[in-house]
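what's the 3D shape of this:
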Amino acid sequence: MASVRVWLGIFLFFLISGLALAAEVEILKDDAPKAGAWRLRAGLLVYDAATREYTASGGVELVQGDRRLSCEWAKVNEVTKVARLKGQVLIVLGEDRLSGQEGVFNLVTRCGEMHGARLFLKRNNFHVESVLIRKTGEQTFYAEEAVVTTCDAARPPWSFKTRKINVVVEGQARAQGTTLRLAGLPVLYTPFLSLPVLRQRQSGLLLPHMNFDRSSGLVLEFPVYWAINNHSDATFYQNYLSRRGYMQGFDLRYRGFKDAAGDLRLVYLKDGKADAPVPDRYWVTGMVNQPLTDRLQLRLSLDRVSDSDFYKTFNYGYLGLNTFNRDLLGEYGRMLEQQEVSTRLSTLLLSGNFPRVQLTAFGRAYQRLNVAEPFPFNQAPGVRLATLTTPLGKLPFMVGLESTYGYYFQNQGGRGHRLDFHPQVWFHSDLFSLLSMEARGGFRESIFLVDREDPAGRPVSSSSRELYDLKVSLASTWFRDFGREEGKTTFYRHYLRPEITYWNTPKYNPRLIPFFYPFDWGWVDRTSRNLPVREGEEPLGGVNMLTYGFSTSLLKRSETPQGQAEVRDLLWFRLLHGYFFNSTNMGIDGLPQHHHQFSEFLGEMEIYPYKRLILGSEVGLSPYAESFSRAKVKFVYFDRFRRQYLDVSYLFIKNYANQINVAAYLDLIPSLKTWVTFNHTFLYTKKLERQYGVILQRQCWGVAITITDRPDDTRVGVSLFVPSLMERTRRLPVNFPSEARFVKD
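Sure, this is the predicted structure:
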């Protein structure tokens, strides 16, 4: 009986005191109906009915959805909804963490404070360590005497020590009384500082770029980024050039619906250097793609500059032409002319696609930078009309029309009209099931109305030109499959296509027509005069030639793990030769270009050993004593996932070119990357531009060093970047290819 009384007493004690061992209870069920009740778990749990408080110790956990609080000891009041936490406190808020020694947390408002605290925001590895951190809202925090960094190390390479800081998740961290520390040493103080707390676009300071060259001296570039709204932003570039003065740059960008996009750049420098070509130096440039309706699209390319040396002198840093071209190529699929081009082009184009008709209105404005060259002819307005080929009933004929009009004018000189009317007829027939015949014939009427003659050119008057063009091809296509067996999904197919083509377009006297359109005077130069005419070329006049040859290709057909068919090129080769029935071609300068009776043998080949590698070559061999006249060789390796790129090419044109070009970007190890662009000519001793660079990247900081060696100068550039905080400033230093032949793994 005595033992029974003892156990009964123990039971009554637990019942009265509310003590439970290794217990779990639901609390605050009615205070947060949407989020659900909190579940309180602990090794030892005591409930005081008088004060309505839970006292928990030993592995305490409070859980609500993806929110979790853990500590060694806690007291939760059901009346105030406040939890007091002590001992290795950790508050888990989705992917983010708030930890400390002790704290107070309201379980309904989910606000509170932590002492001896550390806040970690995972999305961009943002750390805040402070004696006191308050959670002031669902996405906001406040801290005093805090240290801020994105480094995981206990002693971070860099950090900001701040007196007060307000942090908005997916927003900004605004700090007061802030000191930048490198390796723990204070190096820079600012009364106010704003840092992005997200990887998306956010206004703020971007890290500076430093450059040094003999021409401009020390160059310091300080960019400021402004996220205007969800679809537009801007960057202001403050540049100090020790030998020239202050340069201001401005970029404005927008992105819209249905691939609408625009980039506008303005750069201005009041050049204080004595040998500057002009004192006021500027660059106005940009591109726009703007769909107007489902059928109409507007495209703009703008490129105006103060002087011919601007691109060469300032082609570095954020504002350099090469950097801007890489951005344009990735966004618009086109870019500005390279810095060596002395005639800059700006265009405005409005294109419309209608049923069976494409109508384009455009204007072209040229800027002459080399005063020794003649003034180019601008064109505005220009109109082009092209129809789709239309069948003539059930006959094996199709018809089409291409017509253009333009008004041409020089800034100083001639001007006039050009109208080109070009209807064409196509014929196709399969002969004996093995041989196909394709023929195309057209008549071209061109009318030239001269309003004013070019005083620097040959005197011309209004005139017209009538031409016909004829092309007839006979070809046959054969193929054979290898390894194609029942049950196998992979096999190879080999194609062989022999072809013979006759081209005929009569000659005319180019000196009787104005030089409005460059190809009105001719279409070949001395380097291509002995080559056979290839498919895709459209010679305007003076052609009477028979070309013949064959092409062959090897394809691999397989299936993906999902059962979809995949066809990949492995080899392509073409060999062409030709016979001229005349003795001259029409040169682009209006002068006849003499050629041999038999053309050069032209061989072209591309090999794709596997998905990331291309080997290519082109060889021209004269049947006369001239031997090899040209050669091109290329080696391209590209791994877009591992960021490895190597492009080596060699070009030889007898008496004109003998050059090797190398572009490489190698991700050697996670913390070290390097790149090089190298151009060298063997024709003369004058060296071409070479660029070398290295990127050293650690977990929370990085530096990029670039050395550019030009014939007239050497530049050294240094850029700092902070991963996660300033990803937008990190551009790849070379143009990665985007050819479809690089098939994704």
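
rest of the way, CA atoms for contacts and neighbours
Noted.

for Tyr311, helix, strand, or coil?
Secondary structure assignment for Tyr311 (DSSP: H, G, I helix; E, B strand; the rest coil): helix.

where's it relative to Ile513, distance?
Plainly put, Tyr311 is 35 Å away from Ile513 if you go by Cα to Cα, to the nearest Å.

and Leu292, by the same measure?
Leu292 is 38 Å from Ile513, by Cα to Cα.

likewise Cys71?
Per Cα to Cα, Cys71 is found 91 Å from Ile513.

likewise for Gly382?
According to Cα to Cα, Gly382 stands 19 Å off from Ile513.

the more surrounded of these two?
In terms of neighbours (other Cα atoms under 10 Å), Ile513 is the more surrounded of Gly382 and Ile513; the figures are 24 against 20.

let me see the ranges of the strands in the stretch 301-450 of the chain.
Applying DSSP state E, counting those that start in this stretch to the stretch 301-450 of the chain gives strands spanning 343-354, 357-368, 378-387, 390-391, 397-409, 415-431, 435-452.

distance to Ile614 for those - can I get that in a markdown table?
Compiled in a markdown table, the strands of the stretch 301-450 of the chain are given as follows (distance: least, Cα to Cα, whole Å):
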| stretch | distance to Ile614 |
| --- | --- |
| strand 343-354 | 33 |
| strand 357-368 | 36 |
| strand 378-387 | 36 |
| strand 390-391 | 39 |
| strand 397-409 | 37 |
| strand 415-431 | 35 |
| strand 435-452 | 32 |
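
could you find the closest non-adjacent residue to Gln597?
Distances taken as Cα to Cα, 6 or more residues apart in numbering place Phe580 nearest to Gln597, at 5.2 Å, with adjacent residues excluded.

that neighbour touches Asn504, doesn't it?
No - at 10.4 Å, Phe580 does not count as touching Asn504 under the criterion of Cα atoms under 8 Å.

residues shared between the contacts of those two?
Among the neighbours of Phe580, those also in contact with Asn504 (Cα atoms under 8 Å, 6 or more residues apart in numbering) are 544-545.

contacting residues for Glu95?
Here Glu95 is in contact with 121-123 (criterion: Cα under 8 Å, 6+ apart).

which of these are buried?
Members of the contacts of Glu95 that pass the buried threshold by neighbour count (16 or more other Cα atoms under 10 Å) are listed as Leu121.

restricted to strands, list the contacts of Glu95.
The members of the contacts of Glu95 that map onto strands under DSSP state E are Leu121.

and of the contacts of Glu95, the nearest to Pro191?
Taking Cα to Cα as the measure, Pro191 lies nearest Leu121 of those, at 24.2 Å.

which residue, other than its chain neighbours, is closest to the closest one?
Nearest non-adjacent residue to Leu121, counting by Cα to Cα, 6+ apart: Asp96, 4.8 Å away.

separation between the one you found and Phe11?
To Phe11, Asp96 is 43 Å away according to Cα to Cα.

next, the structure of the following sequence, for comparison with the previous one:
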Amino acid sequence: MKNYCIVLRGWAFLLLALLMLEGGAACAEEYKDTPGAPVSLEAEELVFDQKTGEYQAQGDVLLRRGDQTLAAESMQFNQTTGDAQAVGHVRLFDPEALVTGERLRLNLNKETGSIENGRIFLPKANFHVAGNEIEKLGEDHYRIQNGTFTTCDGERPSWKFSARQLDVTVGGYAWAKHVLFHLYDVPVLYLPVMGYPVKVERESGFLMPRFGQSNKRGTELSLVYYQVLDRHMDATFYLDYFSKLGVGKGVEYRYFLGHDNDGEALLYHVSGLNGHSDQVAVNWQHMGTLPGQVWLTSKVQYVSSRNYFSDFGEVAGEYNRSRAESVVALSRHWGNNNLAGQFKYIRQLNQDDDEPSVDDDQTLQRLPEVRFNMLRQRLGYSPFYFRLDSSGTYLWQKKGAEVARLSLRPVVSTQFTPGDWLELGAEIGYRQKLYAWSGDQEYKGIPDATLRMGTRLSRVYDVAGDTVSKIQHVLQPEVIYYYVPKVNQDDLPQFESFDFVGRRNTVSYGLVNRFVAKLESPTGQADYHEFLYLRLAQEYDLSLTEHTDLLAAERPEAERWSDLRTELIFRPTRHSYFDLDTRLATSGGGLRTFLAEGGLEDGKGNAASLRYRYRRDEQEYLGAKLDLAVLKPVYLNYEQRYALDESTTLENVLNLEYRAQCWSMFLSWRDRGDEQEFTISFALTGIGKTSHFGSRLEPTM
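Below you'll find the model as predicted:
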């Protein structure tokens, strides 16, 4: 027997004395002796039949039990059986759903019943269901005859599904038979059966398809199924159709193993059509800590041909790639020591799938490479410090030498600050290199020395503005002398720049300016913003000898001064920036490189940026990007890349999204000169969209 307690309000308190005499004492007794959640009933008029145990309630009736509330204009409630019948503006509330209708029959004990001309609203998923008759089959289970469902608000939703029979499980799925998909009130698609997720957590199921047209791939269609495997892993299965290339099949697997271990893997295959050969791609990316505090990173990538990148690459740097790299690295850090090793394999790719690349045969592979670094540490109580850099590499080529290379460079350094304003530093190192191949070996030792002098000067200026109260200017000049003697290295193998250390006798200077603003917030809390960074650097050659450093790499043999490098980082506000990096030949010849980029954004989805890149006799390039949200509900993204030296547009990309309350439509147009592509996709709230074909190799994590 359940517990029932009656609560009266308004003029119905007059009836309380009668209930206390005729049955009110029984209510108090049942509430005390019987387990279970109590039921309270409130109404403007309330009549109780003690023989049948039934209440007749009229006017703003509220029946509560636990976290459920039933409201209506009038109600009959039997405290013995738990049956309730409600009429007139019926509303049934609980934390998961709101059920409304004209007439309701409900058994509180079994949580079953039915409602006429009813509606169900699930607020967490914004899910609306309506039907001529809704049956409540259990706590979270409903069955609807001749019903509709949607995630759109309003009496005339933008889209909806209608079905002859619909089963809804809150926190599960809505399963429907003989389904029609409507745009507003117009049916446009028939499905014999379908399932729709009715929860906010991720759920397995089909995503909305993606359609497209490309002059390289032809007509495109992507069907995607998303499968939840566990709380920490899932998989996406792709079935793609390209009328000019073939059929693509693939699976993308993502996992999170706890703490900091996560990764994803992709396997994709395209069956060739119209004379195109099959194409295969494999990609595995992982980051995480193994037992023993060993850090593992991997980026393994394999493609069957260079055509794969040109056919399926979607962004610059991907579709014009000519090689695939695979790297697996392990590292362990303890104290001041760090041990790291990696396997790196580079595969050069030709446009011709049948002939191996000559470059691929000569490509230098590192299988493996191991580095041990001892970070700087003080030698006892002396003013000297010790550091060790070392590496061991096995260099291998398909058609070429196989050489083991060992490099050790111990370094002793010291630093003084006389007068607490001047910084003096000195460093002496010795690079020992050893090569071994085919039973032979060669080694060579090369010393080096560095002297550094610098200081840090600062001054604070009072601005007393509404937002900026003070500005600090920091000036950091430095002068560095490098020396490496000339050592004959003709007997050593020369595979790359690392294998040759040239003589060096140079002096370089650097001048850094920093400007930091102190910002006063309305709450009085201070905030600091570095709005300007400017660095000038240049090197002078004392002996006009060969060099290996970056600043001198582009210096003509007869010039003592290297290019003047200027770096500028300007952040006038939190939402704007301008970056500049230039190299100027001071002895004549003008600019060698000029890289500039600037942009604005308002934090509301509107942004614009412009990028310019110039390398003398190599490249002159302009890139622009625009994001607009001011046209809501239409969102626009536009990108353009233009080669100024060739007067050629490299790429135009336009993305449009129409974002409604319960659905979105995506249009994308891409023009690369030799390829034009147009794609369209949709997303319904509760069903994600297919954002790319399964051929995409760039990671999503």
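
the more surrounded of Asp96 and Phe11 of the first structure?
The residue with more neighbours, out of Asp96 of the first structure and Phe11, is Asp96; 16 against 11, by other Cα under 10 Å.

please pull up the equivalent of that one in the second structure.
Alignment note: Asp96 of the first structure maps to Ala97 in the second structure; criterion TM-score structural alignment.

please report the distance of its match from Thr69 of the second structure.
Counting by Cα to Cα, the gap between Ala97 of the second structure and Thr69 of the second structure amounts to 11 Å.

for the stretch 601-701 of the second structure, which segments count as strands?
Taking DSSP E, counting those that start in this stretch, the strands of the stretch 601-701 of the second structure run over residues 607-615, 619-628, 634-643, 648-659, 663-671, 676-684.

got CSV for these, with distance to Gly502 of the second structure and mean neighbour count too?
Converted to CSV, the strands of the stretch 601-701 of the second structure look like this (distance: least, Cα to Cα, whole Å; neighbours: other Cα atoms under 10 Å):
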stretch, distance to Gly502 of the second structure, mean neighbour count
strand 607-615, 26, 18
strand 619-628, 29, 18
strand 634-643, 36, 18
strand 648-659, 40, 17
strand 663-671, 47, 18
strand 676-684, 49, 19
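
CSV please, covering those strands and showing distance to Gln56 of the second structure.
Written out in CSV, the entries for these read as follows (distance: least, Cα to Cα, whole Å):
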stretch, distance to Gln56 of the second structure
strand 607-615, 64
strand 619-628, 60
strand 634-643, 55
strand 648-659, 49
strand 663-671, 46
strand 676-684, 45
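
contacts only, for the residue nearest to Gly112 of the first structure when sequence neighbours are not counted.
In space, Gly112 of the first structure comes closest to Phe105 once its chain neighbours are excluded; the distance is 4.2 Å by Cα to Cα, 6+ apart. Contacts for Phe105 of the first structure (Cα under 8 Å, 6+ apart) come out as 82-85, 111-113.

tell me the one of those residues nearest Val76 of the first structure?
When the contacts of Phe105 of the first structure are compared for distance to Val76 of the first structure, the smallest value, 4.3 Å, is given by Ala83; criterion: Cα to Cα.

tell me the spacing between the closest one and Lys34 of the first structure.
Ala83 of the first structure sits 20 Å away from Lys34 of the first structure, taking Cα to Cα as the criterion.

and the residue nearest to Ala660 of the second structure when sequence neighbours are not counted, what does it touch?
In this structure, Ala660 of the second structure finds its nearest non-sequential neighbour in Pro633, 6.6 Å apart by Cα to Cα, 6+ apart. When contacts are counted by Cα under 8 Å, 6+ apart, Pro633 of the second structure is found next to 658-660.

over to Gln293 of the second structure?
By Cα under 8 Å, 6+ apart, the residues touching Gln293 of the second structure are 332-333.

residue in the first structure matching it?
So, by TM-score structural alignment, Gln293 of the second structure is matched to Arg295.

same check, this time on Val228 of the second structure
In the first structure, Val228 of the second structure lines up with Ala227, judged by TM-score structural alignment.

and the gap between its match and Val169 of the first structure?
Noted for Ala227 of the first structure: a distance of 17 Å to Val169 of the first structure, by Cα to Cα.

list the buried residues for the helix or strand containing Leu16 of the second structure?
Assigned by DSSP states H and E, Leu16 of the second structure belongs to helix 16-19. Neighbour counts over helix 16-19 of the second structure (16+ other Cα under 10 Å) mark 16, 19 as buried.

beyond that helix, next helix or strand please.
Once the chain leaves helix 16-19 of the second structure, the next helix or strand it forms, by DSSP H and E, is helix 25-33.

so what does that following helix touch, helix or strand wise?
Using 3 or more Cα pairs under 8 Å, 6 or more residues apart in numbering; DSSP states H and E as the contact criterion, the neighbours of helix 25-33 of the second structure among helices and strands are strand 4-6.

helices or strands up against the strand it packs on?
helix 25-33, strand 39-42.

quick one: closest of those to Pro192 of the second structure.
Nearest to Pro192 of the second structure among these is strand 39-42 (43.2 Å), distances taken as Cα to Cα.

can you map out the strands along the stretch 401-550 of the second structure?
With DSSP E, counting those that start in this stretch as the criterion, the stretch 401-550 of the second structure has strands at 402-416, 422-437, 440-455, 457-462, 468-484, 504-520, 526-541.

redo those strands as a markdown table? Include mean neighbour count and distance to Ala553 of the second structure.
As requested, the strands of the stretch 401-550 of the second structure are exported to a markdown table (neighbours: other Cα atoms under 10 Å; distance: least, Cα to Cα, whole Å):
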| stretch | mean neighbour count | distance to Ala553 of the second structure |
| --- | --- | --- |
| strand 402-416 | 18 | 23 |
| strand 422-437 | 17 | 21 |
| strand 440-455 | 16 | 19 |
| strand 457-462 | 12 | 32 |
| strand 468-484 | 17 | 15 |
| strand 504-520 | 19 | 12 |
| strand 526-541 | 17 | 11 |
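
want to throw those into TSV with distance to Asp627 of the second structure?
Formatted as TSV, the strands of the stretch 401-550 of the second structure follow (distance: least, Cα to Cα, whole Å):
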stretch	distance to Asp627 of the second structure
strand 402-416	49
strand 422-437	47
strand 440-455	44
strand 457-462	38
strand 468-484	30
strand 504-520	29
strand 526-541	24
